[in-house]
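Asks: The sequence isn't on hand, but the structure is:
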């Protein structure tokens, strides 16, 4: 035991709370039964202590997790209550807006038109008519067997059964249907444009054939049918193209420059994008080309612009261009610009309707440029004549997609003498509907320029579609109507307020509900109303 004295001076710290020494371990009775029972009892107590500590830690962890779960549930409930309170407040405000009624005073009666002067005891037709006013009722064309009849449309007055046409949108058709008969347009100052001039009689300012300069009064009991002026403009544009080709043969400088200008315009229109501020170079290039043509630097022949406008125009005091002629190259480039824009609407707008908006901005800015006005008004009728040909439903024409004549009236395109597939036709109509809205719903309130195509034309086009009798509703109309509204409903409401909401209810809820055949195109109009409700909170039905 002498050798154990150094070890006795050392102490060891064990995990057990009881401190043992070597003497305690290496005792003489270390192998005795009592010693074993003692060590087992000590280990048992230590195990019990460890188990109790583990159970305590486990209980504490369970309590922490339970507390966290309760906190999470409380936060979820608080968030739910907050959202429900917001929804309740929004519904209260919406119900208050719906319950609010504003009394709209009745319009003043139109003044009686002055009596027409008597000539040899008869009244000369078209010599007396009241001027067009902003509150004149426009007409929505109805077609029967290929002919166009006119019936008045009215503004919805707080009910869902009203038909579209606001008082702000009613001047155009009144002027077109009830206006005075204009004088015969003068012929171009320079020869060679005779193909655009008809010396025949006129009905409401439209040449109808060779003969005298004025049409004879219609016999009693007969009604004169007004020709489609837009189609006449379209034919005049074809004559203009041939006229420019004839000039190019005799003027090599004109031929070379005209070709370059045509390509530059098409390229600039094709480069327009939806990115903000990225279209200024293209817009500046188009304006520069048109100014060059208007200055007539390559000596194109002069011609009468009245062949390309919807209504005859008289000189306006202070107007920049009051002459009866303009350079033919300038008119030709306006035609090229319009054609390029229509092509862009068809090729890009069908798949991506949002691409129509920058083209519409470009067109509105170009046609409204004061340098390009003739007798104080824009030459945008050139563009609208092309819209009339490719998308007639915007102008009140309708027909059956199952017949040859109906497809022609709906603007169904032919490629190589055969009708294009239905999907291609619907894509064309989608792009054209969006393009029309992009042109007609431009805001000029903050601009010194005059709007070349005010939003009343958009309202009138919508009215012409939704006033269709149920039996004549077509898929083409539904596709055009949907593309006119989608992405442009907010601009429409900005112009017309609550009247626009009533109009949208008629167009997107009541119009498809009247369709006898619930096709995919009809259903897409109904779905648009649901999307507006989901995305912008606009409740229409």
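Replies: Good, I have the coordinates. None of these values were measured; they are calculated from a predicted model.
Asks: going forward, measure contacts between C-alpha atoms and count neighbours the same way
Replies: Fine.
Asks: The stretch 101-250 of the chain: strands as residue ranges?
Replies: Assigned by DSSP state E, counting those that start in this stretch, the stretch 101-250 of the chain shows strands spanning 118-119, 122-123, 139-144, 147-152, 202-203, 206-207.
Asks: Adding distance to residue 37 and mean neighbour count, write the ones you listed out as TSV.
Replies: Output for the strands of the stretch 101-250 of the chain, formatted as TSV (distance: least, CA to CA, whole Å; neighbours: other CA atoms under 10 Å):
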stretch	distance to residue 37	mean neighbour count
strand 118-119	142	9
strand 122-123	139	12
strand 139-144	111	20
strand 147-152	114	13
strand 202-203	129	22
strand 206-207	127	23
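Asks: what would those strands look like in CSV with distance to residue 533?
Replies: What follows is the strands of the stretch 101-250 of the chain, written out as CSV (distance: least, CA to CA, whole Å):
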stretch, distance to residue 533
strand 118-119, 59
strand 122-123, 56
strand 139-144, 29
strand 147-152, 31
strand 202-203, 48
strand 206-207, 47
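Asks: So which of those is nearest residue 362?
Replies: strand 139-144 (29.1 Å; CA to CA).
Asks: The closest one versus strand 147-152: what angle between them?
Replies: Computed by axes from the mean of the first three to the mean of the last three CA atoms, to 10 degrees, the angle separating strand 139-144 from strand 147-152 equals 140 degrees.
Asks: Residues in contact with strand 139-144: which ones?
Replies: With CA atoms under 8 Å, 6 or more residues apart in numbering as the test, strand 139-144 has contacts from 148-153, 173-174, 395-398, 460, 463-464, 467-468.
Asks: From the residues you listed, list just the buried residues.
Replies: Buried members of those, counted by 16 or more other CA atoms under 10 Å: 148, 153, 173-174, 395-398, 460, 463-464, 467-468.
Asks: Farthest pair within those?
Replies: 174 and 398 (21.6 Å).
Asks: right, so of the strands of the stretch 101-250 of the chain, which gets closest to residue 348?
Replies: Closest to residue 348 of the strands of the stretch 101-250 of the chain is strand 139-144 (CA to CA; 29.9 Å).
Asks: Pasting the second one now:
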């Protein structure tokens, strides 16, 4: 037994110098000093814990530093990207300004030195009879030759092929310069636009020819003057700038008043009110009477089919055929009749000797089925809804809608007494966008917003952007409807291009005191995608009108108004993309 203990003690003695926890444990166990043994264990655990904790803190600090470095790097990258974008933006703005500057320099008219007016001899003047003169609205006109000059401040000249004006200006009156009157007014002529063989005459008491007339006397000289009542020729002096401004404002007011006289706004409001009353009458049919319920069901079904047809417009589709067939079916019903004159601007006289339509319907009668009128109103409402929802975002989408509208309303089988019922649609457009018809108002006041058709939902006005989108869609649709070419068809255009001319004139000629941003938005949509067809119909007269609308008219708006800047940029776009120099 002693030998075993001695052997164990020898082993312990040999290993006691090994600095391990196991040796400490064995030593403490055999030494039977439990307190020292426990303290040794605690010290070892504390040392290990401290070591692990310090290592963890170092790793945590490194991770924090790495995260801060990545955050700073991301912030620096974002700042550099922002600087790059801002720099590109500034460069693009500089490019635009340089392009506009070049356009202005190119389009700037050459200012000729003033020439001494040549006064004709009395014998020559007295031999000429006093010619009655004609007044034309003011717009840029090309001189008849390179030697022609105006006594007043030179204006940009536009090439013209107006044969009737040239004929009046070049009548044989030797040695007698004709009266020349040129104004920078932006008001468009509100007389009937130029057509082949037509004479532009306005019913005014004081008349003058608005065409430069060159006269040569051995050398290139041009005089500006007029004949008095006794045949003497007097040279007219340039008016003061203030006087010219007053005359320009007066002309715009006169043109605006003429446009207002052309459009029967009161009658359009009445037609719209009658359509609302009719719609409420049909939709409120709740009597158990079989005819009443059948009337309501037929109207509801027809309205749904028309709305579906207009909502699925495709190129080459038969949507218009579906709508026309539905309207023809409505004409054959005889549940209830209503006077058609309630829904037209003019009470058309019956066409004498007009036969029944191929459907056996008498379209000369004073009354037509109420279902037909109801579906016409539903069609007009769907057209306006499509224009607001589609043409506002993509103005080119107004073209198929305009084609469908023109095709439906030009169908003679749907004409009442030889005239279409497009007055119902125009009344709806008038309520939605009165600016097209010369109505003006202040966007910043509630009364002005109501006047210009700013829509309300639940008693509150819609947002500004929603209002502008709505105006843009309606204006683009109005242009698509009115600028349709019927020269290759035997059908009659239900809404000829002259209405587009008057709408353009109404917007441009509105007095400056009510220059609201909505007018510039409407004018841009009215012109942006419709100017080629406008020029196709009216040629150089259309170019003169576009000059007034896109060059002169924006000068009357506030520079800080984004709508004004957009309208100015449209003129530059037409020059860059289409080569149209205004």
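Replies: Sure, I can see it. Bear in mind that the values here come from a model prediction, so they are computed numbers and not experimental data.
Asks: so which of the strands of the stretch 101-250 of structure 1 comes closest to residue 326 of structure 1?
Replies: Smallest distance to residue 326 of structure 1 across the strands of the stretch 101-250 of structure 1 (CA to CA): 20.2 Å, for strand 206-207.
Asks: Which residue range of structure 2 does that closest one align onto?
Replies: Across structure 2, nothing matches strand 206-207 of structure 1 (TM-score structural alignment).
Asks: So what's the gap between that strand and the chain middle?
Replies: In terms of CA atoms, centre = their mean, to the nearest Å, the centre of strand 206-207 of structure 1 is set 34 Å apart from its chain centre.
Asks: before we move on, what about stretch 72-84 of structure 1?
Replies: For stretch 72-84 of structure 1, the separation from the chain centroid amounts to 40 Å (computed by CA atoms, centre = their mean).
Asks: tell me which residues of it are tucked away?
Replies: Within stretch 72-84 of structure 1, no residue is scored as buried using 16+ other CA under 10 Å.
Asks: so it corresponds to what in structure 2?
Replies: So stretch 72-84 of structure 1 is aligned with nothing, judged by TM-score structural alignment.
Asks: go on, stretch 229-239 of structure 1?
Replies: Per TM-score structural alignment, the counterpart of stretch 229-239 of structure 1 in structure 2 is residues 267-277.
Asks: got the buried residues for the matching stretch?
Replies: Going by neighbour count (16+ other CA under 10 Å), the buried part of stretch 267-277 of structure 2 is 267-268, 270-273, 275.
Asks: could you dump these to a markdown table with distance to residue 539 of structure 2?
Replies: Output for these, formatted as a markdown table (distance: CA to CA, whole Å):
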| residue | distance to residue 539 of structure 2 |
| --- | --- |
| 267 | 33 |
| 268 | 31 |
| 270 | 36 |
| 271 | 35 |
| 272 | 35 |
| 273 | 39 |
| 275 | 38 |
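Asks: Please enumerate the helices of the stretch 301-450 of structure 1.
Replies: Counting by DSSP state H, counting those that start in this stretch, the stretch 301-450 of structure 1 has helices at residues 328-349, 356-367, 381-390, 404-410, 422-440.
Asks: okay, the third one sits on what stretch of structure 2?
Replies: Going back to what we said before, that points to helix 381-390 of structure 1. Alignment of helix 381-390 of structure 1 against structure 2: residues 423-432, by TM-score structural alignment.
Asks: likewise the second one?
Replies: Using TM-score structural alignment, the residues of structure 2 aligned to helix 356-367 of structure 1 are 398-409.
Asks: average offset between that stretch and structure 1?
Replies: Here the mean offset of stretch 398-409 of structure 2 against structure 1 after fitting is 0.8 Å, by mean CA distance after the TM-score superposition for structure 1.
Asks: what does that stretch contact?
Replies: Residues contacting stretch 398-409 of structure 2 (CA under 8 Å, 6+ apart): 310, 313, 315, 319-320, 323-324, 383, 386-387, 390-391, 415, 420-422, 473, 476-478, 480-482, 484, 493-495.
Asks: List only buried entries from those.
Replies: For the contacts of stretch 398-409 of structure 2, a burial check counting by 16+ other CA under 10 Å picks out 310, 313, 319-320, 323-324, 383, 386-387, 390-391, 415, 420-422, 473, 476-478, 480-482, 484, 493-495.
Asks: what residue of structure 1 matches up with residue 327 of structure 2?
Replies: In structure 1, the residue matched to residue 327 of structure 2 (TM-score structural alignment) is residue 290.
Asks: Residue 268 of structure 1 versus its match, what's the distance?
Replies: As judged by CA to CA, to the nearest Å, residue 290 of structure 1 and residue 268 of structure 1 stand 13 Å apart.
Asks: what does residue 245 of structure 1 give?
Replies: According to CA to CA, residue 245 of structure 1 and residue 268 of structure 1 sit 23 Å apart.
Asks: Mind checking which of the two has more residues around it?
Replies: Neighbours per residue, other CA atoms under 10 Å: of residue 245 of structure 1 and residue 268, the larger number sits with residue 268, 18 against 15.
Asks: Residue 53 of structure 1 -> structure 2?
Replies: The alignment leaves residue 53 of structure 1 without a partner in structure 2, by TM-score structural alignment.
Asks: Report the mean deviation for the match of helix 381-390 of structure 1 after fitting onto structure 1.
Replies: Stretch 423-432 of structure 2, aligned to structure 1 and superposed, deviates on average by 0.6 Å (mean CA distance after the TM-score superposition for structure 1).
Asks: chain center to that stretch, what's the gap?
Replies: Distance, stretch centre to chain centre, for stretch 423-432 of structure 2: 18 Å (CA atoms, centre = their mean).
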